[in-house]
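Engineer: sharing a model that was predicted from the sequence below.
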Amino acid sequence: MIFAKQALTATGWGKNIRISVRGGRILTVSPDQTPQATDVQVDVLLPALANLHSHSFQRAMAGMTEHRKAGKDSFWTWRDMMYRFTKHLTPEHIEAIAALVFMEMQEAGYASVGEFHYVHHQPDGTAYDDLGELSARIAAAAADTGIGLTHLPVLYTYGGAGQAPLQAGQARFGNTVDRFNALSARARAIVATLPDDCQVGIAPHSLRATCPDDLVAVLQAHDAGPVHIHIAEQPKEVADIAGWLSARPVEWLLQNADVSTDWCLIHATHMTSGETQNMAKSGAVAGLCPITEANLGDGPFNGPTYLLHGGAFGIGSDSNVLISLTEELRTLEYSQRLRDMARNVMVDGEGSIGETLYCGAARGGAQALGRGAGVIAVGEWADLVAIDSADPALCALPAQQLLDGLCFAARDRVITDVWSAGRHCVQAGKHVKSDQITAAYRSAMCSLMSVL
């Protein structure tokens, strides 16, 4: 049993809430209770967010790409560095990095992750003896940390728009449709050994890394579940796709695929007003990664128009240059303020920005991962996060303003406990396996840096 002095449940804020969990799901939510000696007692309990978009291996690059070279630095110059980095990664490196990333996510308040996984093969593109070797490493990291995993194997067939051949740095990513379908089947078998809240979706990388016929083929082979795709991240990408397919990426996708609530469109940054409205109406989730999008100079999302038309959104840490739930949420709002030179932008009409950001991201993230969570309610996965309202950043705020304080004044240190489908992985602000996971990561980095 979990006892919270205050909790934000599906029916609103309540006091003295006792929650029981069975099989990873919330069994009962009872207000106005008295704590029992065996209860795990916390201060303020919230639904925990899903981190809907992660490339875990890129965490090990953090700080390596912040040196300006001659000419204009951009996403594309960053990508070249990333390609050079990936050729040195071993399966052991990938597992150790992923475990650290998943642990850091949980300590930041995330209960689950969508791992957009595109490093599949050996450095020259040759498959491992087990086609799913690297998916198995991601699953092992999820098992070690206890995070809820939605594994998203990536179809990456071409080096650019117009079915350009893969570049040398992309060899580890490449699959034909047939090999991708075999890889996805192997990934499902691997993830089936994890707890029941873990699952597998698919991720056509982007329109530039696939083609219309291949997209149709993989969607036909995919029975059900999450479909994630990078879309409209950079102006060059938009121009390249428009030149090839005679339509902008979001425009083309909405016209040519059955985009619905199973879909998550990552970095839907460069859209027209019409595209923004149509995407919102499709029911798909906008996968926003504000820290990475700022780090790469992608540009801001059109939040006000999207919310006005009922659009769903969630947040992810993408490159994992900094894993911070609170920083992602405030960066999203601040990007809107800087663009519009206004305050309190990310809300439809009037209301709390913190509540719109936090609760919207909780619902949208759960939807994007195909995960019954995002609210504290009977039958949902017990994805829960506890915060300390006595922290100096929050102690002056009533319950109705705690989410504003969390999003704009607090740091991740206010996180005290996290449950991933009932697994109590973070206790007293620290992951229960923090020491061993961190030691394994440091050892892996020593090995990696010796060959870089």
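Structural biologist: Received, thanks. Computed from a predicted model, the values in this text were never measured in an experiment.
Engineer: C-alpha from now on. contacts and neighbour counts both.
Structural biologist: Will do.
Engineer: now the helices for the stretch 101-250 of the chain?
Structural biologist: For the stretch 101-250 of the chain, the helices defined by DSSP state H, counting those that start in this stretch occupy 133-145, 177-191, 212-221, 235-245, 249-256.
Engineer: check the stretch 351-452 of the chain too.
Structural biologist: Going by DSSP H, counting those that start in this stretch, the stretch 351-452 of the chain shows helices at 353-368, 402-408, 434-449.
Engineer: re the thing from before, from the helices of the stretch 101-250 of the chain, which stretch is densest packed?
Structural biologist: helix 133-145 (a mean of 23; mean count of other C-alpha atoms under 10 Å).
Engineer: use this one as the comparison:
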Amino acid sequence: MMFAASHHFSSVLLADGWARNVRLSVGNGRITAIERNAAAGPDDERHQVAVPGIPNLHSHAFQRGMAGLAEVRGANDDSFWTWREVMYRFVDRLSPDDLRAIASLAYLEMLESGFTRVGEFHYLHHDRDGTRFSDPIEMSAAIFAAAAETGIGLTHLPVFYAHSGFGGATPGSGQRRFLHDPDAFASLLDRLRAAAAPLGDAIVGLAPHSLRAVTQEELGLLAELAGAGPIHIHIAEQVKEVEDCIAWSGARPVEWLLDHVAVDRRWCLVHATHVTDAEARAIAASGAVVGLCPITEANLGDGIFPAQPFLAAGGTYGIGSDSNVLIDATEEMRLLEYGQRLAGLKRNALARGAGGSTGQDIYLAALAGGGQALGVDPAIAVGHAADFVTLDRSNPSLIGREEGALLDALIFAGGRSAIDSVWRRGRKLVSGGRHLRRDPIVADYRRVLEKLIL
């Protein structure tokens, strides 16, 4: 993988906005200097246009291996809950090596589409029969290996999962690979924090799976274990989840969480699809990020997040690829906007104001929200990781576009075909739209899928 100590950009989106003729120096994977209105040096790697890499705040990497396997209609109406049964059958087959190969392909595809860091919401902890590996972090180690092989930044979010329903219901057999008690989970976290260190800038947070899977007491313990690190939780994704929560507690999921837990900027509420306007405003007031995964939410028939009251209250959101049925950063952003257009019967729904670039506003929101949720600042700025995406000026969709119009064209027209290269900690991982290790990683993935499926 290629390294360059200096770069020159004809146009680049910096932390304080667009700039022309910028030289950027890199040392130890971080940006050490930025010179504006500068000529290119003789050894500079030259780029026409660069933007920061997008954080992918929510991924279940192993689900990339089942993409397309749940698209056969059942005897009754299909939903998240019928999809989950397919997922449980698939997850029963996976070894640590299988997980590594599948995650490597998922992370490769993320990088090729412009994601440079992933939040891995990792709940696959144990062996196929539910027994614990002799090394309790063996499945997480497979995720670490995939991140190292591909070069993607990793925020690892080990999941605490103890129950099958609200009120501490006994877990089912399909969940046997996920389960922990608080003491074992605390030990797991300690091991993971030490094991993540060789990745350089990996972050370890944690994730209570959902209000279905944890009790109030366990939530309190998890918040303490997290310290200052990220805390992610699935919440209010499906109508049935909301109905079950009301039946159990008399409150809706987000309402209950905000009433019983000190939710703050560490938190990412993933999906929050079925919330009232008052709940949306309350999330915004808490400082938490809403993690939106439009491709998966559409694929599962979950619904559309009510963005307007949330944004009006100053809410922060980011995007994720979740089930990885299709991995494409620009498509997540495009579908996010189109869902809001369809729901609200208007155009440019997520633009922040009159005359604003919708694509740029969505891109900047995904940077800010994704960075907050994953514990990083993804801006191109001195001291930050040298993570950026360069665009192909020859792409027909980018002709004649400058600044905000470039991001409008990238998201709504060119898509990933307009991405040329992706740099991560100063290393070029993607060139000409292809990851430099694409061929061996795809071959390894094929070996595993042929064993699992054929």
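Structural biologist: Arrived safely. These figures come from a predicted structure and were not determined experimentally.
Engineer: before we move on, the earlier item: among the helices of the stretch 351-452 of the first structure, which comes closest to M341 of the first structure?
Structural biologist: Shortest distance between M341 of the first structure and the helices of the stretch 351-452 of the first structure, using C-alpha to C-alpha, is found for helix 353-368: 16.1 Å.
Engineer: average offset between the closest one and the second structure?
Structural biologist: With the two structures superposed, helix 353-368 of the first structure lies on average 0.7 Å from its match in the second structure, counting by mean C-alpha distance after the TM-score superposition for the first structure.
Engineer: quick one: that helix aligns where in the second structure?
Structural biologist: Helix 353-368 of the first structure corresponds to residues 358-373 in the second structure, going by TM-score structural alignment.
Engineer: buried ones in the matching stretch?
Structural biologist: 358-373 (16 or more other C-alpha atoms under 10 Å).
Engineer: reformat the helices of the stretch 101-250 of the first structure as JSON lines; add distance to C264 of the first structure.
Structural biologist: Putting the helices of the stretch 101-250 of the first structure into JSON lines (distance: least, C-alpha to C-alpha, whole Å) gives the following:
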{"stretch": "helix 133-145", "distance to C264 of the first structure": "21"}
{"stretch": "helix 177-191", "distance to C264 of the first structure": "18"}
{"stretch": "helix 212-221", "distance to C264 of the first structure": "14"}
{"stretch": "helix 235-245", "distance to C264 of the first structure": "18"}
{"stretch": "helix 249-256", "distance to C264 of the first structure": "12"}
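Engineer: which one of those helices lies nearest to D340 of the first structure?
Structural biologist: Using C-alpha to C-alpha, the helices of the stretch 101-250 of the first structure put helix 235-245 closest to D340 of the first structure, at 19.8 Å.
Engineer: packing partners of that closest one?
Structural biologist: Here helix 235-245 of the first structure touches helix 249-256, going by 3 or more C-alpha pairs under 8 Å, 6 or more residues apart in numbering; DSSP states H and E.
Engineer: mean shift of the next helix or strand after the helix it packs on relative to the second structure?
Structural biologist: Per DSSP states H and E, the first helix or strand lying C-terminal to helix 249-256 of the first structure is strand 263-266. With mean C-alpha distance after the TM-score superposition for the first structure, strand 263-266 of the first structure departs from the second structure by a mean of 0.6 Å once superposed.
Engineer: from the rest of the structure, what touches strand 263-266 of the first structure?
Structural biologist: For strand 263-266 of the first structure, the surrounding residues in contact (C-alpha atoms under 8 Å, 6 or more residues apart in numbering) are 53, 226-231, 233, 284-288, 368.
Engineer: any idea which of those residues is closest to D340 of the first structure?
Structural biologist: Distances from D340 of the first structure to these, taken by C-alpha to C-alpha, are shortest for L288, at 18.2 Å.
Engineer: contacting residues for the aligned partner of D417 of the first structure in the second structure?
Structural biologist: Under the alignment (TM-score structural alignment), D417 of the first structure pairs with S421 of the second structure. For S421 of the second structure, the contact set (C-alpha under 8 Å, 6+ apart) comprises 112, 389-391, 428-434.
Engineer: from the residues you listed, list the buried ones, please.
Structural biologist: 112, 389-391, 428-434.
Engineer: turn those residues into JSON lines, including distance to I283 of the second structure.
Structural biologist: Below are those laid out as JSON lines (distance: C-alpha to C-alpha, whole Å):
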{"residue": "E112", "distance to I283 of the second structure": "32"}
{"residue": "V389", "distance to I283 of the second structure": "31"}
{"residue": "T390", "distance to I283 of the second structure": "34"}
{"residue": "L391", "distance to I283 of the second structure": "35"}
{"residue": "K428", "distance to I283 of the second structure": "38"}
{"residue": "L429", "distance to I283 of the second structure": "36"}
{"residue": "V430", "distance to I283 of the second structure": "37"}
{"residue": "S431", "distance to I283 of the second structure": "40"}
{"residue": "G432", "distance to I283 of the second structure": "40"}
{"residue": "G433", "distance to I283 of the second structure": "37"}
{"residue": "R434", "distance to I283 of the second structure": "38"}
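Engineer: now, which of the residues you listed lie within strands?
Structural biologist: 389-391, 428-431, 434 (DSSP state E).
Engineer: out of those residues, flag the one nearest to T82 of the second structure.
Structural biologist: After measuring those against T82 of the second structure - C-alpha to C-alpha - the closest member comes out as R434, at 35.0 Å.
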